[in-house]
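Student: structure here, sequence nowhere to be found:
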């Protein structure tokens, strides 16, 4: 039994062409990401695309269109693990979602090349580049627009500082004050600022608030002798 099948020059050329197209298109995507110093840059996007093209091409070679469909399904789910590696979360702030989405789209470009849909892969590449470049001024303009806390969907947090020995009492007081103002608490995170100072951050269930009401809650909290400082903040990073 032969270890390798005889080389079919036609199939080899077809495979090389698929990988080459995926390589060129992903280079355009990756170059834009590299220019903006993203964690997944030129090489990562190229490797994702040519890998997807190779796997889908392998599936088609082994089992025709059915094999390509099966492999493509695994590529879609498998790229999620790679994308998760570039997403970082700190409190209510999340970074890397756009980079992960770009990697996911690069895999789609490669998969399209793997099933001989080079024109469609080119259209998707243009759409990815447009999303990452042409939409940027619009995003920046929206981000600079003052947010109306009464209508915007955002993540709201109330922060208080206290001494370590009063954490339990302050936690109850924080929850009580917010509940009485009809702002239920989703969770309260406790973190040590120093040996003597502990911060409690209460994340609200609400996605919209009245600033005056939140200011009143903060003022009531600061009136407590157990709390040295209180404040509230909003974020739309999610």
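Tutor: Arrived safely, thanks for sending. Owing to the predicted nature of the structure, the values given are computational and were not obtained by experimental measurement. Numbers count the residues shown, from 1 in each chain.
Student: rest of the way, CA atoms for contacts and neighbours
Tutor: Fine.
Student: which parts of this protein are helices?
Tutor: Secondary structure of the chain by DSSP state H: the helices cover 9-35, 42-84, 97-114, 118-133, 136-144, 167-180, 211-222.
Student: show me what counts as buried in the fourth one.
Tutor: Across helix 118-133, burial judged by 16 or more other CA atoms under 10 Å covers 118, 121-122, 124-125, 128-129, 132.
Student: just to revisit the earlier point, let me have the helices of the chain in JSON lines, extended by distance to residue 198.
Tutor: Formatted as JSON lines, these follow (distance: least, CA to CA, whole Å):
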{"stretch": "helix 9-35", "distance to residue 198": "39"}
{"stretch": "helix 42-84", "distance to residue 198": "31"}
{"stretch": "helix 97-114", "distance to residue 198": "31"}
{"stretch": "helix 118-133", "distance to residue 198": "40"}
{"stretch": "helix 136-144", "distance to residue 198": "32"}
{"stretch": "helix 167-180", "distance to residue 198": "7"}
{"stretch": "helix 211-222", "distance to residue 198": "15"}
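Student: returning to what we had before: want to throw the buried residues of helix 118-133 into a markdown table with distance to residue 18?
Tutor: Shown next, in a markdown table, are the buried residues of helix 118-133 (distance: CA to CA, whole Å):
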| residue | distance to residue 18 |
| --- | --- |
| 118 | 8 |
| 121 | 11 |
| 122 | 12 |
| 124 | 15 |
| 125 | 15 |
| 128 | 19 |
| 129 | 20 |
| 132 | 25 |
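Student: also this one, for the comparison:
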């Protein structure tokens, strides 16, 4: 029994090292030591259940819960984006590999280790290739702001041109406001806000070029916010 326990612990240690080296090379929050400790610890808990003859399934469930708290510690929110989810998932999988080693299922444990490594290496490159592809097929939306400075007497005409252009283009018209500009002669700034897919940005540039040709317009500019995923 002692020898079998040692083999199981060594197997969990080796699988943890294999997964942890990949994480350490990428300088992740949970690196070589953390991943190895999670796999080895999961193996120890399950092995304890087998040595005492208690329910291994129940102990494995406790291991999953404990690793869940550990994984939550590596997930961070940074300027609206979530960081560390992949590291937390790797910790979770490392615990599963440790449980398999602790119960003596070496083949499934090795297979699980290979799957984790493939997910963090091969699929990483696939994800990068997808992310670098054109965004025309992605469900994304970007907010644009178009500003036109014109003569006060041309306000009605400019607003009409903007409204017609926005409704005829693939743009989601949000608002249209006007405010007086300081200085002489009297000028007015008309601001239009809209939302659209980034692939339709060229249409907004066409509208800006069209407005810049109006006689009463002195300046035209537009800006865009960061693209966001559309809600499902």
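Tutor: Good, I have the coordinates. The structure presented is a predicted model; accordingly, all values stated were derived computationally and were not measured.
Student: overlay the chains and give the TM-score.
Tutor: The TM-score (TM-score structural alignment, normalised by the length of the second structure) is 0.63; 168 aligned residues with a CA RMSD of 3.0 Å.
Student: hang on, the earlier thing: out of the buried residues of helix 118-133 of the first structure, who's nearest residue 92 of the first structure?
Tutor: Proximity of the buried residues of helix 118-133 of the first structure to residue 92 of the first structure (CA to CA) peaks at residue 132, which lies at 23.5 Å.
Student: quick one: map that closest one onto the second structure.
Tutor: Alignment note (TM-score structural alignment): residue 132 of the first structure maps to residue 120 of the second structure.
Student: apart from its neighbours in sequence, what residue is nearest that match?
Tutor: The shortest distance from residue 120 of the second structure to any non-neighbouring residue, by CA to CA, 6 or more residues apart in numbering, is to residue 22 (7.9 Å).
Student: residue in the first structure matching that neighbour?
Tutor: Aligned counterpart of residue 22 of the second structure in the first structure: residue 32 (TM-score structural alignment).
Student: quick one: what's aligned to residue 66 of the second structure in the first structure?
Tutor: Taking TM-score structural alignment, the alignment pairs residue 66 of the second structure with residue 78 from the first structure.
Student: so what's the residue count around that match?
Tutor: Residue 78 of the first structure: 13 surrounding residues under other CA atoms under 10 Å.
Student: what's the top strand by length along the second structure in contact with?
Tutor: For the second structure, the longest strand by residue count, based on DSSP state E, is strand 140-151. By CA atoms under 8 Å, 6 or more residues apart in numbering, the surrounding residues in contact with strand 140-151 of the second structure are 158, 186-198, 208, 211, 216-230.
Student: mark which of the residues you listed are buried, thanks.
Tutor: For the contacts of strand 140-151 of the second structure, buried by 16+ other CA under 10 Å: 158, 187-198, 208, 211, 216-218, 220, 227.
Student: which of those fall within strands?
Tutor: If you go by DSSP E, these have 187-196, 217-218, 220 in strands.
Student: of all these, which comes closest to residue 124 of the second structure?
Tutor: Residue 124 of the second structure has its nearest neighbour among these in residue 196, at 29.3 Å by CA to CA.
Student: okay but the closest one is in contact with residue 172, surely?
Tutor: Yes. Using CA atoms under 8 Å, residue 196 of the second structure is in contact with residue 172, at 6.0 Å.
Student: coming back round to it: for the match of residue 22 of the second structure, what are its contacts?
Tutor: For residue 32 of the first structure, the contacting residues are 41-42, 129, by CA under 8 Å, 6+ apart.
Student: need the nearest residue in space to residue 145 of the second structure, chain neighbours excluded.
Tutor: Distances taken as CA to CA, 6+ apart place residue 193 nearest to residue 145 of the second structure, at 4.6 Å, with adjacent residues excluded.
Student: now check the second structure for the residue matching residue 108 of the first structure.
Tutor: Residue 108 of the first structure maps onto residue 96 in the second structure, by TM-score structural alignment.
Student: its match: neighbouring residues, count only.
Tutor: Residues lying near residue 96 of the second structure (other CA under 10 Å) number 24.
Student: got the contact list for it?
Tutor: Residues near residue 96 of the second structure by CA under 8 Å, 6+ apart: 39, 42, 64.
Student: about what we covered before: from residue 101 of the second structure, how far out is the residue nearest to residue 120 of the second structure?
Tutor: According to CA to CA, to the nearest Å, residue 22 of the second structure stands 20 Å off from residue 101 of the second structure.
Student: what does residue 6 of the second structure give?
Tutor: In terms of CA to CA, residue 6 of the second structure sits 11 Å off from residue 101 of the second structure.
Student: more crowded one of these two?
Tutor: Remark: of residue 6 of the second structure and residue 101, residue 101 carries more neighbours, 31 against 13, as counted by other CA under 10 Å.
Student: in this structure that one contacts residue 8, no?
Tutor: Yes. Contact criterion CA under 8 Å: residue 101 of the second structure and residue 8 qualify, at 5.2 Å.
Student: need the residues touching each of the two.
Tutor: With contacts taken as CA under 8 Å, 6+ apart, the residues that reach both residue 101 of the second structure and residue 8 are residue 43.
Student: ok, back up a step: which one of the ones in strands among the buried ones among the contacts of strand 140-151 of the second structure is nearest to residue 131 of the second structure?
Tutor: So of these, ranked by how close each gets to residue 131 of the second structure (CA to CA), first place is residue 196, at 19.4 Å.
Student: could you find the closest non-adjacent residue to the residue nearest to the spatial centre of the first structure?
Tutor: Per CA atoms, centre = their mean, the C-alpha nearest to the average position across the first structure is that of residue 97, at 1.8 Å. Closest residue to residue 97 of the first structure apart from its sequence neighbours, by CA to CA, 6+ apart: residue 87 at 5.9 Å.
Student: aligned partner of that neighbour in the second structure?
Tutor: With TM-score structural alignment as the criterion, residue 87 of the first structure matches residue 75.
Student: surely its match and residue 85 touch.
Tutor: Yes. Assessed by CA under 8 Å, residue 75 of the second structure is found in contact with residue 85 at 5.7 Å.
Student: now the contacts of residue 32 of the first structure in TSV, with distance to residue 145 of the first structure?
Tutor: Shown next, in TSV, are the contacts of residue 32 of the first structure (distance: CA to CA, whole Å):
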residue	distance to residue 145 of the first structure
41	30
42	32
129	25
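Student: would you mind measuring from residue 17 of the first structure to residue 25 of the first structure?
Tutor: Per CA to CA, residue 17 of the first structure is found 12 Å from residue 25 of the first structure.
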